[in-house]
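Student: For reference, the sequence and a predicted model appear below.
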Amino acid sequence: MNDDRPQFWALYLTRFAEGFGFITLITLLPYYINELDPSGTTVLGVTISAGFIIGMYTSGFTIAQTFAVIPLAWAGDRFDKRTVLLIVVGLGAVVYALFPIVDSSASFILIRALQGIAVTGTGLMTLSLVGQIAKTGTRANYIGKANAASFSASIFGSLGAGALYEVFGFGPIFTIIVCIMVVAWLGTFRYLEADETRVEGFPFSDLALNRKILTLSSFRFQYAFSVTLVRTWVPIFAGTAVYGGLAYGGLAVALTVTAEKFTNMCCQPFTGRLSDGYGRALFVFAGGGAYGLVALLVPFSPAIGTALGAPSSIVIGVPGFLAGASAPFVETIPQQISVFGDVSPAFVPLVALSGLLGVADSFREPASMALFADEGTEDGGVASSFGIRELVWRPGSVIAPLLGGWLMTEVSMASVFYLGGAFALTGVGTFLVILVWFHGTRALVEW
């Protein structure tokens, strides 16, 4: 791999495509809940609650990811990562073409599961290749750039999905995603060189006992519950018309999602470069703790908005040139146009808190990924290292949506965010104790 710049750009393009498709489904999730109208049902004498079905809208995706991690990571280390990447990107294009045929909760969950396989494979291979191509002292920086590409897609995908859904419904959105996936496949095929590294055996067994990976996993296992709950339920809180949701329109929901992605995108190249120089473990600790604190504030956005006198609508005035138009023409045009539809005083604080979640996570993510890449590259199994990173995340990503669905329907919407914030804070606490106890007080700034 000699000419690195075109390869990095090909990988960034693929990360963009992956992020675009993933965030579109997150943005549209509350509208699938509204349209598919999940309700309790009985199968073979067993009652399945609406909360469980809502949880499966996300858990079906993450369960499939869990089963896909090990075989995909093993194939990436054992064979050509470029070939594996081309296969999963191609699968992604097919999967997104299937979403317009969804007509029930069962079909939505099934196609979401296929999406989970495609997203997992694309993420594993792109991050593994970025970590493998980049030099040791620059990995967090390049990984931060790769993540920024994904987050930029999240911005366009979320805003585009929110706006297009209001006008056209689901179909045209997925046509755009398929086109982007095809372009990413062609870019990868054209510019990414074959991966010549081959790892014999099963590197998972050695890396699973790596002391740094075990220490990071003590945090990541708990943090997965936090991020899955908070990221999934911010748009659900904003968009659903039931269970205490704010019932905002598509563009308003898109902005709440985009705020987190935008701040994360802007910060990650910078925070990644800082963590390369000042200690990655410190950035993991600080970012995770800040994320938990902000998550606890999300349910208070209506109270914060009311206390601060936040506007209940975002409007723009009629362009000035219309002031000179004839009276009958002016009467047909509203004097003010509501940009995001009917919202409430909670809207501005919710967008601001979502942005702060992105800032907090931008400190944690590139530093964590670089630590896993360092250990995997040194032991000869970078895809397996990222595979372990994914596996540690899976229990939280599978169980949390089911738990969140139950909490939302049986307790309250706010309880979802309280639990999410608590998981982040206990995660960083556990991480700090293990880090200091087994690796010394300097490990926080030396890793």
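Tutor: Cool, the structure landed. Numbering: from 1, shown residues only.
Student: from here on, contacts and neighbour counts on C-alpha atoms
Tutor: Fine.
Student: other SSEs contacting the strand or helix carrying Tyr57?
Tutor: Per DSSP states H and E: Tyr57 is located in helix 50-78. Contact here means 3 or more CA pairs under 8 Å, 6 or more residues apart in numbering; DSSP states H and E; on that basis helix 50-78 packs against helix 81-98, helix 105-133, helix 382-410.
Student: Show me which parts of the first one are buried, residue by residue.
Tutor: Neighbour counts over helix 81-98 (16 or more other CA atoms under 10 Å) mark 81-86, 88-98 as buried.
Student: Likewise for the last one?
Tutor: Residues of helix 382-410 classed as buried by neighbour count (16+ other CA under 10 Å): 382-409.
Student: right, so of the helices and strands packed on helix 50-78, which gets closest to Thr263?
Tutor: Among the helices and strands packed on helix 50-78, the nearest to Thr263 by CA to CA is helix 105-133 (20.6 Å).
Student: Does anything pack onto the helix or strand just after that closest one? Which helices or strands?
Tutor: Later in the chain than helix 105-133, the nearest helix or strand by DSSP H and E is helix 139-168. With contacts defined as 3+ CA pairs under 8 Å, 6+ apart, the packing partners of helix 139-168 are helix 4-36, helix 105-133, helix 171-191, helix 250-278, helix 347-379.
Student: between the first one and helix 171-191, how many degrees?
Tutor: Per axes from the mean of the first three to the mean of the last three CA atoms, to 10 degrees, the angle that helix 4-36 makes with helix 171-191 is 160 degrees.
Student: Output the contacting helices and strands for helix 4-36.
Tutor: Against helix 4-36 (3+ CA pairs under 8 Å, 6+ apart) you get helix 105-133, helix 139-168, helix 171-191, helix 211-239, helix 250-278.
Student: got CSV for these, with mean neighbour count too?
Tutor: Output for those, formatted as CSV (neighbours: other CA atoms under 10 Å):
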stretch, mean neighbour count
helix 105-133, 23
helix 139-168, 24
helix 171-191, 19
helix 211-239, 23
helix 250-278, 24
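Student: Turn these into CSV, including distance to Val199.
Tutor: Formatted as CSV, those follow (distance: least, CA to CA, whole Å):
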stretch, distance to Val199
helix 105-133, 13
helix 139-168, 21
helix 171-191, 22
helix 211-239, 19
helix 250-278, 27
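Student: of those, which approaches Thr62 most closely?
Tutor: helix 105-133 (6.2 Å).
Student: tell me how far that closest one is from the chain's mean position?
Tutor: In this view, helix 105-133 has its centroid 12 Å away from the chain centroid, taken as CA atoms, centre = their mean, to the nearest Å.
Student: alright, now check it against this:
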Amino acid sequence: MTNDELQFSSLYLTRFATSFGFMTVLTLLPDYIDALGATGVTIGLFITALELARTVGIVPLGWAGDRYSKRLLLVGALIVSAVAYLALARVTTIPGFLAARFLQGLGLTGTGLLGLALVGELAPNDGRANLIGTYNAFRMAAGIAGTIGASILFALTGFDLLFGLLTILLIVAAASVWLFVDGDETTITGFAFTDLAVNRRIVTLTSFRAQYAVAVSLVRKWVPIFVGVSAAQGGLAYGTVVVGAVLATEKVTNMLCQPITGRFSDRQGRALFVFVGGGAYGLIALAFPFASTFDGLLRFSVPMAGEITGAVVAVLLLNGLLGIADAFREPASMALFADEGKGEGITSSFGVRSLVWKPGSVLAPLAGGWVMGQFGIEWVFFVGGFAALSGVATFLGILSWEHGSRALRQW
């Protein structure tokens, strides 16, 4: 391997290891709830502790990544993650679990921001989205492996061996980053968040991203609900095997497409891919409530899954298309933030990107629950779809007004 290949391979391993850990705990969350006897508000705290840490860590880690060595800080974040998963293997109390989750959230924020910043900084300008897309593909692969592999390993071995193997994987990733990733030479002495938050291009991107966060948070969380809840609540009433298969289709198509769409966006214009991907996501989301109309077109039996109807096939196809749509948008969007942050504070640029996402990701599910209760589950998808379309319309409008009619192809 060349030096560049070793560097990127180390960062890809980091992405896989940290995403695998995240999906492992998410998959085992019901087991922790049962084992620790959590109920009501406490269950909510299991999720909030992680999200709180992921939020409060953005600004200080973004500043530190631009001021000091990203490589050293990434190694530190990987070690923090390893400690968190060791704690999760042995936790016996609710306060202990919450503390471990908070530590896990800090590790995830550090590895996410710093790993992405290093990829964006090391990548050449004309290949940045392609390499970011490849980096993200390892996250999707870990999502698939985490949901399937973690449940099987836990059933066979329990917490200890599963988290022991995960800890070893994180330590190997940390050693790989230390040995093979070059130290970055860029040092930003000021507070880059201040300048980047008012950067004209970043403001244009965030006008889309703030609304798109609502769309993705609603659609991703309500797809499994739609497939699994009873017909009385507007769902398709299928079991966990079918729900898992539906969720996997989005990750598989996203994983396969991101390196390809990233490469094309480097050539054709990244803003164009953000616009196309976001618009397609909104249109596909609007189609979900109509999946049940295909129910009678097809009917066959699958071992473990039971009877499969045309509605399930429609949802599988739609969720696969969502993965393709998001594959158009994500690497191009990340590359644009990297373009603006390189030399000015690339970690802070990605920090701004993360902060803009948080309000929608936190508040949209609460709004979605209210919409479902008041108007029906189909309206959750309608609201999500309209949020994506509103985001791309706003993006196109500001892009054309502020940067000219050709900016869609020039960015």
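Tutor: Here it is on my side, so go on. If you're wondering where the values come from, they're calculated on a predicted model, not measured in any experiment.
Student: do you know how far the residue nearest in space to the middle of the second structure is from Gly112 of the second structure?
Tutor: In the second structure, the C-alpha nearest the mean C-alpha coordinate belongs to Arg139, at 8.0 Å (CA atoms, centre = their mean). Computed as CA to CA, to the nearest Å, the Arg139 of the second structure to Gly112 of the second structure distance reads 10 Å.
Student: Find residues that contact each of those two.
Tutor: Arg15 (CA atoms under 8 Å, 6 or more residues apart in numbering).
Student: Okay, buried residues for stretch 398-405 of the second structure please.
Tutor: Under the neighbour-count criterion of 16+ other CA under 10 Å, stretch 398-405 of the second structure has 398-399, 403 buried.
Student: got JSON lines for the residues you listed, with secondary structure too?
Tutor: Formatted as JSON lines, these follow (DSSP: H, G, I helix; E, B strand; the rest coil):
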{"residue": "Ile398", "secondary structure": "helix"}
{"residue": "Leu399", "secondary structure": "helix"}
{"residue": "His403", "secondary structure": "helix"}
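Student: could I get these as a markdown table with distance to Leu156 of the second structure?
Tutor: As requested, these are exported to a markdown table (distance: CA to CA, whole Å):
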| residue | distance to Leu156 of the second structure |
| --- | --- |
| Ile398 | 54 |
| Leu399 | 53 |
| His403 | 57 |
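Student: wait, is Glu307 of the second structure part of a helix?
Tutor: No - counting by three-state DSSP, Glu307 of the second structure falls outside a helix, being strand.
Student: now the spatially closest residue to it that is not a sequence neighbour, what's its secondary structure?
Tutor: Using CA to CA, 6 or more residues apart in numbering and skipping residues adjacent in sequence, the residue nearest Glu307 of the second structure is Ser301, 4.3 Å away. What three-state DSSP gives for Ser301 of the second structure is strand.
Student: Quick check: Ser301 of the second structure touching Ile308?
Tutor: Yes - under the criterion of CA atoms under 8 Å, Ser301 of the second structure makes contact with Ile308 at 5.8 Å.
Student: between these two, who's got more neighbours?
Tutor: Neighbour count, other CA atoms under 10 Å: between Ser301 of the second structure and Ile308, Ile308 has more, with 16 against 10.
Student: Run a quick check on the more buried one versus Arg299, I expect a contact.
Tutor: Yes - under the criterion of CA under 8 Å, Ile308 of the second structure makes contact with Arg299 at 5.6 Å.
Student: just to revisit the earlier point, would you mind giving the helices and strands packed on helix 50-78 of the first structure as a markdown table with distance to Val445 of the first structure added?
Tutor: Converted to a markdown table, those look like this (distance: least, CA to CA, whole Å):
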| stretch | distance to Val445 of the first structure |
| --- | --- |
| helix 81-98 | 33 |
| helix 105-133 | 21 |
| helix 382-410 | 21 |
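Student: Relative to Thr188 of the first structure, how far out is Ala118 of the first structure?
Tutor: Ala118 of the first structure sits 15 Å away from Thr188 of the first structure, taking CA to CA as the criterion.
Student: for Val102 of the first structure, that is, sorry about that
Tutor: Going from Val102 of the first structure to Thr188 of the first structure by CA to CA gives 30 Å.
Student: Show me what Gly278 of the second structure lines up with in the first structure.
Tutor: Superposed on the first structure with TM-score structural alignment, Gly278 of the second structure falls opposite Gly288.
Student: Identify the residues contacting that match.
Tutor: Going by CA under 8 Å, 6+ apart, Gly288 of the first structure touches 223, 360-361, 364, 424-425, 427-428.
Student: Looks to me like Phe285 of the first structure is in a strand.
Tutor: No - judged by three-state DSSP, Phe285 of the first structure forms no part of a strand; its state is helix.
Student: What is the neighbour count of it?
Tutor: 23.
Student: contacting residues around Pro311 of the first structure?
Tutor: Per CA under 8 Å, 6+ apart, neighbours of Pro311 of the first structure: 305, 344-345, 348.
Student: Could you measure from it over to Val182 of the first structure?
Tutor: Counting by CA to CA, the gap from Pro311 of the first structure to Val182 of the first structure is 42 Å.
Student: Also Ser104 of the first structure?
Tutor: From Ser104 of the first structure across to Val182 of the first structure, the span is 27 Å (CA to CA).
Student: How about Val339 of the first structure?
Tutor: Counting by CA to CA - Val339 of the first structure and Val182 of the first structure are separated by 33 Å.
Student: how about the nearest residue to the residue mapped onto Lys81 of the first structure from the second structure, chain neighbours excluded?
Tutor: Residue correspondence, TM-score structural alignment: Lys81 of the first structure in this structure matches Lys70 in the second structure. Using CA to CA, 6+ apart and skipping residues adjacent in sequence, the residue nearest Lys70 of the second structure is Leu114, 6.0 Å away.
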